[in-house]
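K.L.:
Provided below are the primary sequence and the corresponding predicted coordinates.
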Amino acid sequence: MTTSPLELADLRHRVDRALAGFLATQRALLLEIDPALDEVAGTMSAFVLGGGKRLRPAFAYWGFRGAGGTDSDAVVAAVSALEFVQASALIHDDLMDRSDTRRGEPSVHRRYETLHVTSGWRASASGFGDAAAVLLGDLALVWSDELLHTAGLPLDAVARARVVFDRMRTEVTVGQYLDVLTQATADTSLERAGKVARFKAAKYTVERPLLFGAALAGGGPAVHEAYTAFGLPLGEAFQLRDDVLGVFGDPERTGKPAGDDLREGKRTYLVASAFEALGADGRAELDAALGDPALDDAGVRRLRAVIRDCGALAATESRIAALEAEALDALKRAPIEDEARTVLFALAEAATRRTV
C-alpha cells in the first residue's frame, strides 16, 4: 500500500483544525480574564497556525498507527499537542538568539517590542518584548499539557504517553541549555556538537514523537526499540540539515536572514567540522568572526567560503547521508504496520532533504 502526498496533506489539515479549535477555546478564556489578552491570543494563533511543517505530529501519528493504533480525531488532537512544545521552544530560542524574524515574520519578542513603541508605553520597549516572549513561550508549554489531557483519549493511554511527553520536554529544555553553554564556552568539539544536536532537536523531533505515538497505541518493547533505532539517527540528520540551512540556506525559503547562525555564534556540527579541518590561521579567522552580531553580508560570504573550502560542508552532507541510511535500514526491519512504514520513509526524506 502506498500513501499519496494528498493523504499526508490531509493529516496536516486535521492537525491544523485541532490546533485552531483549541486556540479558539483558549481565546475565549483569555478574553474572560481581560480584553488586553486578545493580543496574546492573536499572537499565539498567528505563531502556531502561521507555518511549520507539522513533522512532530506526523511522526507521532504514524508512530501510533505503526504500533497498531486506530485513527481517530482524539489521536490527532493528542499528537497536535507537540506543536505547542515546538512553539514554546521556538519563541524562547528566538529570544535567546536575539533573532529578528521567524518564518519571515517578526519574532515574538520583536513583535511586542514594536507594540510597546507604537503604543507609546513607558519603560523599556525591549524589556517588555523580552518579558512577553518568556511568558508566551511558557504559555505554549502549559497549553501543550492541556491539549494532551483534553484530547479525548482514554486515561490509561494518556498515562502511558505522559512518561514520554515529560521526558521529551526535559530533554529539549536541557538541550537548549547545552547549546547556550556551548556558545558561551566556545566548545568546538564534534562530540559536544553531536550531543547538542541530539538533545536540542534530534530526540524531540523524531524519536520522542514516535515513542509518544507508540505509547498511545500500547506498542510493545520491540516497537519502541525499532523506533529509537530509526528515530535517533534520523533526528540527528534533521538537525544537521537545519545547521546547513542556517549558514547556506536561502532566506526567501527559510524566513531567516542569511548567516544568522554565524552571527549568533552557533557551535554546530558544521562549524565544529570546520574547526577540525582548518589550520591555525583558518581557525583564528573563524573564531574571530563567529558570534559577531555586526557580521555583514560580505563577512557571511567569506565564512561560507571558509567552511565550504575546508571540506566541512561536504563532511556534514556525508554525515547526513550516513545517518539517513542508518535510519532507513532500521525502518526496513521495524516490526510495524506496512502503511506506517511507507509513510515514515516519505517523512524521513522530507526531514533530511528539505530546503526550509
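P.N.:
Yep, that arrived. Numbering: from 1, shown residues only.
K.L.:
C-alpha only now, for contacts and for neighbours.
P.N.:
Noted.
K.L.:
residues contacting A157?
P.N.:
Residues in contact with A157 (Cα atoms under 8 Å, 6 or more residues apart in numbering) are A215, L216, A217, G218.
K.L.:
Looking at those, which is nearest I336?
P.N.:
Of all the contacts of A157, I336 sits closest to A217, with 11.9 Å by Cα to Cα.
K.L.:
And for L141, the neighbour number?
P.N.:
21 (other Cα atoms under 10 Å).
K.L.:
how close does it sit to Q86?
P.N.:
L141 is 9 Å from Q86, where distance means Cα to Cα, to the nearest Å.
K.L.:
Over to V15?
P.N.:
Separation of V15 from Q86 (Cα to Cα): 14 Å.
K.L.:
Over to D145?
P.N.:
D145 sits 13 Å away from Q86 when distances are taken as Cα to Cα.
K.L.:
what do you get for D93?
P.N.:
Counting by Cα to Cα, the gap from D93 to Q86 is 10 Å.
K.L.:
More neighbours: which of these two?
P.N.:
The residue with more neighbours, out of D93 and Q86, is Q86; 23 against 17, by other Cα under 10 Å.
K.L.:
Sticking with the more buried one, tell me its helix or strand.
P.N.:
helix 73-97 (DSSP states H and E).
K.L.:
How far off centre is the following helix or strand past that helix?
P.N.:
Sequence order places strand 101-102 as the next helix or strand after helix 73-97, per DSSP H and E. Put simply, strand 101-102 sits 14 Å off its chain's centre (Cα atoms, centre = their mean, to the nearest Å).
K.L.:
which outside residues touch strand 101-102?
P.N.:
Contacts to strand 101-102, defined as Cα under 8 Å, 6+ apart, come from residues D94, S107, R110, G255, K256, P257.
K.L.:
what residues are up against the fifth one?
P.N.:
It refers to K256. T101, R102, R103, G104 are the contacts of K256 under Cα under 8 Å, 6+ apart.
K.L.:
Then the last one?
P.N.:
For P257, the contact set (Cα under 8 Å, 6+ apart) comprises T101, P251.
K.L.:
what about 6 Å?
P.N.:
P257 makes contact with P251, according to Cα atoms under 6 Å, 6 or more residues apart in numbering.
K.L.:
helix/strand/coil for it?
P.N.:
Taken by DSSP: H, G, I helix; E, B strand; the rest coil, the conformation at P257 corresponds to coil.
K.L.:
what about versus this one:
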Amino acid sequence: MTSPLDAADLRARVDKALAAFLGEQRTRLTGIDRALVPVAEALEDLVLKGGKRLRPAFAYWGFRGAGGADSDQVVSALAALELVQASALIHDDLMDRSDTRRGEPSVHRRFEARHTAQGWRGGAAAFGDSAAVLLGDLALVWSDELLHTSGVGPVELTRARPVFDEMRTEVTVGQYLDVLTQATADTSLERAGKVARFKSAKYTVERPLLLGAALAGAGPELFAAYSGFGLPLGEAFQLRDDVLGVFGDPERTGKPAGDDLREGKRTYLVAAAFAALGEKESAELDAGLGDQGLDGRGVERLRALIRDSGALAATERRIDELMTAALAVLDGAPVEAEARAVLHRLADAATRRTV
C-alpha cells in the first residue's frame, strides 16, 4: 500500500517546491558572495536529502478535509513548514551537541570540519556553532518568505498568518523549556508533558492542521476538532520520538545510540522511570543522565533501569491512549471522507514509526 505521505503525490510535490525555492536562494546567495555556496549547500542537503514531510502532509489533508481545492500554490505554502523544521533541527542539534542528523554530520559539525580543513584562524568549534545559529535563523526567515511568495492569495494568507506565527513562537519557547528542564533536572511528568506539547506536539500535528484549515477558510467547529485530534496525536508522536531516542536503532534513526541519555533529556519516558524507581536506582539514573562520556555499557545500564521500572511499557500505553482519543475526535469531525481516511493513516504512521 502506498504511504499516506505520498497520497496525492504530495511528498514529491513538496520536494519539488522546496528544490525550486532553495535553487532561487542559492542564486541569491552566490550573487552576494561565492563564500556563501557552502551555506546554500548545507541547507539544501538538510532539507532535500531526508525528512518524511509529515508536517506538510497534516497541513495539506487538513486543508482538503476542510473542503479546500488542490493547487500547487497551496502545496508550496505548506512546504514552508519544512523550513521551520530545518531551523528547529539545526538549533536542536547545536544545543544538544549532536554529531549527526539523518546519518550525516550535523550543521555545526559540518562547518567545524570545514574550518579545520581550510586551516582558518580561531576555534573550529566556535565557528561551527556560529554557522549553525545563523543557518538555523536563515531557514526560519526563509520559511516566512516561502509562505508569502507561494502564490496563495492575500485573503488566504491573512487567515493563515496568525497560525503560522503562533506555531513558530510555540516551538521556540518549547525548546527553551526543554533546555531549562535539563538544567533544573525537573523530573515531573507535568513538566515533561508540557515540553512535549510545545516543543514538538503542537507544531508537528495540531498547528499544521490548523494552518491548512485556515487556508481553506474553515469554521470554528472544524478548528476545534482539528485541535482535539491534533494535540493528543502530536503528544503521541513526541512520546514515540522519546522512545526512539533511548531504544531506537541508530541504523534507522540516523542518531547515535543513547544520544538522548547523554544529553540528559527529561522526557515523559524518563520522568515515568523516576516516578517508579527506588531511591538507589533513581540516583543511578540521575547520575547517568547528561553524562557526555556515557559509553555503550552505560547506555545499556540506563536503558535497563528505564525498562525495568515499567516506564517503557507505561509510555507505550500512553501512546495508545492518546492515539485512541485523537482518532475518536477525528471520527466525529466534519471532515471530507478522503481526507479523513488519509489522516487516519497519517496518525498510524506518526506513532508506529521506527525512525
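P.N.:
Sure thing, it's come through. Quick caveat: nothing in here was measured; it's all calculated off a predicted structure.
K.L.:
Fetch the TM-score of the aligned pair.
P.N.:
With the length set by TM-score structural alignment, normalised by the length of structure 2, the two chains reach a TM-score of 0.99; 355 aligned residues with a Cα RMSD of 1.1 Å.
K.L.:
Do a quick rundown of the helices in the stretch 101-250 of structure 2.
P.N.:
Using DSSP state H, counting those that start in this stretch, the helices of the stretch 101-250 of structure 2 run over 107-118, 124-148, 154-184, 189-196, 207-216, 220-247, 250-253.
K.L.:
And those: which comes nearest Y268 of structure 2?
P.N.:
helix 189-196 (5.0 Å).
K.L.:
At which residues are the strands of the stretch 251-356 of structure 1 located?
P.N.:
Taking DSSP state E, counting those that start in this stretch as the test, none of the stretch 251-356 of structure 1 falls into strands.
K.L.:
A311 of structure 2 and A275 of structure 2, how far apart?
P.N.:
Distance, A311 of structure 2 to A275 of structure 2, using Cα to Cα: 9 Å.
K.L.:
That should have said G254 of structure 2, apologies.
P.N.:
Taking Cα to Cα, one finds G254 of structure 2 at 30 Å from A275 of structure 2.
K.L.:
circling back: considering the contacts of K256 of structure 1, which are maintained in structure 2?
P.N.:
Among those, the contacts conserved in structure 2 (both residues aligned by TM-score structural alignment, their matches' Cα atoms under 8 Å) are T101, R102, R103, G104.
K.L.:
got a list of what E112 of structure 2 touches?
P.N.:
With contact taken as Cα under 6 Å, 6+ apart, E112 of structure 2 is in contact with A124, A125, G128.
K.L.:
what about 7 Å?
P.N.:
E112 of structure 2 makes contact with A124, A125, F127, G128 under the criterion Cα atoms under 7 Å, 6 or more residues apart in numbering.
K.L.:
In terms of distance to V74 of structure 2, which of the residues you listed ranks first?
P.N.:
Using Cα to Cα, G128 is the member of the contacts of E112 of structure 2 that lies nearest V74 of structure 2, at 35.3 Å.
K.L.:
What are the contacting residues of stretch 158-170 of structure 2?
P.N.:
Contacts to stretch 158-170 of structure 2, defined as Cα under 7 Å, 6+ apart, come from residues F198, Y203, R207, L210, L211, A214, L215.
K.L.:
Count the neighbours of G259 of structure 1 for me.
P.N.:
When neighbours are defined as other Cα under 10 Å, G259 of structure 1 has 23 of them.
K.L.:
what residues are up against the closest residue to it other than its chain neighbours?
P.N.:
Excluding its sequence neighbours, the residue lying closest to G259 of structure 1 (Cα to Cα, 6 or more residues apart in numbering) is V247, at 4.7 Å. Going by Cα under 7 Å, 6+ apart, V247 of structure 1 touches A258, G259, D261, L262.
K.L.:
hmm, 8 Å instead?
P.N.:
A258, G259, D260, D261, L262, R304.
K.L.:
likewise K203 of structure 1?
P.N.:
For K203 of structure 1, the contact set (Cα under 8 Å, 6+ apart) comprises M168, E171, V172, G231, L232, G235, E236.
K.L.:
Now for the last one, how many residues are close by?
P.N.:
Looking back up the chat, that one is E236 of structure 1. For E236 of structure 1, the neighbour count with other Cα under 10 Å is 29.
K.L.:
Any figure for the gap between it and Y204 of structure 1?
P.N.:
With Cα to Cα as the criterion, E236 of structure 1 and Y204 of structure 1 are 10 Å apart.
K.L.:
Could you do the fourth one as well?
P.N.:
Distance check for G231 of structure 1 against Y204 of structure 1: by Cα to Cα, it reads 10 Å.
K.L.:
do the first one as well
P.N.:
Computed as Cα to Cα, the M168 of structure 1 to Y204 of structure 1 distance reads 6 Å.
K.L.:
okay, these two: which has more neighbours?
P.N.:
Each of M168 of structure 1 and Y204 has its neighbours counted (other Cα under 10 Å); Y204 has more, 28 against 22.
K.L.:
And the residue lying closest to R308 of structure 1 once chain neighbours are set aside, how far from E326 of structure 1?
P.N.:
Distance criterion Cα to Cα, 6+ apart; nearest residue to R308 of structure 1, sequence neighbours excluded, is A314 at 7.3 Å. Using Cα to Cα, A314 of structure 1 is found at 18 Å from E326 of structure 1.
K.L.:
Around T342 of structure 1, how many other residues sit close by?
P.N.:
Other residues close to T342 of structure 1 by other Cα under 10 Å number 18.
K.L.:
can you check the one 3 residues further on too?
P.N.:
For F345 of structure 1, the number of neighbouring residues by other Cα under 10 Å comes to 14.
K.L.:
so it touches L328, yeah?
P.N.:
Yes. Contact criterion Cα atoms under 8 Å: F345 of structure 1 and L328 qualify, at 7.1 Å.
K.L.:
which ones are touching the closest residue to G136 of structure 2 other than its chain neighbours?
P.N.:
If you skip the residues right next to it in sequence, G136 of structure 2 has S87 as its closest partner in space, 4.2 Å away by Cα to Cα, 6+ apart. Residues near S87 of structure 2 by Cα under 8 Å, 6+ apart: L135, G136, D137, L138, A139, L140.
K.L.:
which of the residues you listed tops the neighbour count?
P.N.:
G136 (24 neighbours).
K.L.:
and that residue, what is it in contact with?
P.N.:
A86, S87, A88, L89, I90, H91.
K.L.:
Please pull up the equivalent of the second one in structure 1.
P.N.:
Counting by TM-score structural alignment, S87 of structure 2 corresponds to S88 in structure 1.
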